[in-house]
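Enquirer: what would the 3D arrangement of this be:
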Amino acid sequence: MTGNNNEQWQMTLPGEWTVRQTGEDGKEIEIPLRDHPALKKYATKDEAVKALVHAQRMLGKTPEGYVRLPGDQDGPDELAAFYAALGRPEAPDGYELPGMDLPDGFELREDLLGGLREKAYELGLTPAQVSGLYQWFLPLVLDAHHGLEAEAGKVRESELESLRSVHRGDTPALLDSALRAAEAVGGKELLAALDATGAGNRAAVISAFAKIAPLVLESGLRGSAKGWGEDLSIERLREMMRDPRYSDPSKRDPAFVKKVNQGFEHLYPGDYVPGSRI
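Expert: Here you go, the predicted model:
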């Protein structure tokens, strides 16, 4: 049908039928319905009527893919329905975190991962959003962890060097005495605390424990095996006698030898020859 025919069917509409139309200046004016530009896309009056009927049928229906954004007046149920429509899982454990390579000895705490899932669920995030954030953020955490480890290594080496500058060849014996004294005083819990805080790497702390080692270890051995520093047993003594600090004359450590002898004294009171009962 030609453009003239198209204009012809529009012109059959009564002139008194008018509608409000916004002009280019933003102001509303009243124009005849037959002049409305929306009618130009319909070739015939029948097409225009069919389009009107279809539009009436769609009134009140939600278009496919439409998601209504909750307002301030909506409650938790409406908000939950909105998040579900966006793709949020039914529960926090529905978030699957992608597998990623971790450094040896590095483990992610399950409680932290659980907290991540809980917060993601609270915020209404989709699984794809959580996965993307996890893959972006975890490498940053690993980089920070490596940086802290490297810094701790530098501090440890610096402190150890300061001990070597003072004690020189006696430094290994000093470290051993300090370690045994710390264990005798506070057990495994104290050693763990020293490691966790980094205090065990400080020269001042090591020197302090080394100074009290003779008092703690020797007095403890005379009265109880607990002051010996480890579980006292014949197997442990046999292992210590194979240590170069005991068996190798060129590396013999008097403090270490004394400790072995005191272990025998406690296990076998009276006269004895070290090694005769092994």
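
Enquirer: make it CA atoms for all contacts and neighbour counts henceforth
Expert: OK.

Enquirer: and the helices in this structure?
Expert: 3-11, 45-58, 76-86, 110-123, 127-167, 171-197, 203-213, 219-223, 234-241, 244-247, 254-267 (DSSP state H).

Enquirer: could you save these as TSV and add columns showing distance to Asp93?
Expert: Shown next, in TSV, are the helices of the chain (distance: least, Cα to Cα, whole Å):
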stretch	distance to Asp93
helix 3-11	61
helix 45-58	39
helix 76-86	15
helix 110-123	7
helix 127-167	11
helix 171-197	31
helix 203-213	45
helix 219-223	53
helix 234-241	48
helix 244-247	54
helix 254-267	54
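
Enquirer: out of the ones you listed, nearest to Leu97?
Expert: Each of the helices of the chain has some distance to Leu97 by Cα to Cα; the shortest is helix 127-167, at 5.7 Å.

Enquirer: now the second one, please; I'll put the structures next to each other:
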Amino acid sequence: MNNPMNPRPTNGNWQATLPAEWTIPYVDDSGREQQIPLRDHPSLQHYKTKDEAVKALVHAQRMLGKTPEGYVRVPSKDDNPEDRDAFFASLGRPNRPDEYALPEIDLPDGYEVQEALLEQFQVTAFQLGLTAEQVAGLYQWFLPVVLETHDGMEKEKRQLRDNELASLRSVHRGDTPRRLDEALRTAEAIGGNELLRALDETGAGDRAPVIAAFAKKAPLVLESGMRGSGDGWGEELSREKLREMMQDPRYHDPIKRDPKYVEKVRKGFETLYPGDYVPGSRL
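Expert: Purely as a prediction, here's the structure:
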């Protein structure tokens, strides 16, 4: 152990001349912080003499609060718009959003990018201050990713639809097409086009339990309205019957047209398809 009255030999190392009681916090390679003598701090090894270290300290003190050479402050949203535009233009941003040149990308058949989406993409990039090169690179990467994701989702939907249809076929066998038709007509009769759109948009219309539920309701919704004594029907009403009646000259021939007969056909549609009815739309 060194005697305080006899400091350890310096061997030309000026750091060793610093008092041992001068300590400083130091974080080692393991991330642990500890107090070490200042003379043992690794940063002092960059200076050959004590004079160099002192000069570096004075220079660092002078630089505090000053803007380093080459430093450019990024404008904030609260700055003058003209200053922001000048800054982004200096980096390579076009003068207007529509001046971004988007690269040509070969799209699969049946795909096209909506103009409104492209315009919004350019406007957003302009607001963010992106350069022309950045926007081109981002677009060239992003669009194929979107297409791949969309194709994957469509593939999953088709697979789900096929699985659900296979489930129905395993139960109804050759009667499956009729059950599908009954389910569709029942859903339309109950909720009209709005319900059909909801079933399509949510994918519920492709699920076997939903189809089976509507098909089970078909006798109540469709067949219960096929015997219309109150509407002047003395025979069973069906879609095929209505088709046959529309071929009658009393319905389609302007010269032989019979208003009472036409009205009977119209009421037949209303009975068979209650709700949102458009003449001739369901044949």
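
Enquirer: would TSV of the helices of the first structure with mean neighbour count be doable?
Expert: Below are those laid out as TSV (neighbours: other Cα atoms under 10 Å):
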stretch	mean neighbour count
helix 3-11	14
helix 45-58	11
helix 76-86	15
helix 110-123	14
helix 127-167	14
helix 171-197	17
helix 203-213	18
helix 219-223	14
helix 234-241	15
helix 244-247	16
helix 254-267	17
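
Enquirer: hang on, Tyr261 of the second structure packs against Met246?
Expert: No - because the distance of 9.7 Å does not satisfy Cα atoms under 8 Å, Tyr261 of the second structure is recorded as not touching Met246.

Enquirer: state the distance from the alignment partner in the first structure of Asp181 of the second structure to Gly198 of the first structure.
Expert: With TM-score structural alignment as the criterion, Asp181 of the second structure lines up with Asp176 in the first structure. Distance, Asp176 of the first structure to Gly198 of the first structure, by Cα to Cα, to the nearest Å: 17 Å.

Enquirer: what does Glu119 of the second structure align to in the first structure?
Expert: Mapped onto the first structure by TM-score structural alignment, Glu119 of the second structure lines up with Gly114.

Enquirer: my bad, Gly92 of the second structure
Expert: Checking TM-score structural alignment: Gly92 of the second structure goes with Gly87.

Enquirer: so for Gly23 of the first structure, which of the helices of the first structure sits nearest?
Expert: Across the helices of the first structure, closest to Gly23 of the first structure is helix 3-11 (Cα to Cα), at 20.3 Å.

Enquirer: angle of that closest one against helix 45-58?
Expert: Using axes from the mean of the first three to the mean of the last three Cα atoms, to 10 degrees, the direction of helix 3-11 of the first structure lies 60 degrees away from that of helix 45-58.

Enquirer: which stretch of the second structure lines up against helix 3-11 of the first structure?
Expert: Per TM-score structural alignment, helix 3-11 of the first structure has no counterpart in the second structure.

Enquirer: list the buried residues of the helix or strand where Ile36 of the second structure lies.
Expert: Here Ile36 of the second structure sits within strand 33-37, counting by DSSP states H and E. Judged by neighbour count (16 or more other Cα atoms under 10 Å), strand 33-37 of the second structure contains these buried residues: 36-37.

Enquirer: from the contact counts, what lies against that strand?
Expert: Helices and strands touching strand 33-37 of the second structure, by 3 or more Cα pairs under 8 Å, 6 or more residues apart in numbering; DSSP states H and E, are strand 23-27.

Enquirer: which bit of the first structure covers the strand it packs on?
Expert: With TM-score structural alignment applied, strand 23-27 of the second structure matches no range in the first structure.

Enquirer: what helices or strands is that strand leaning on?
Expert: Using 3+ Cα pairs under 8 Å, 6+ apart, the elements in contact with strand 23-27 of the second structure are strand 33-37.
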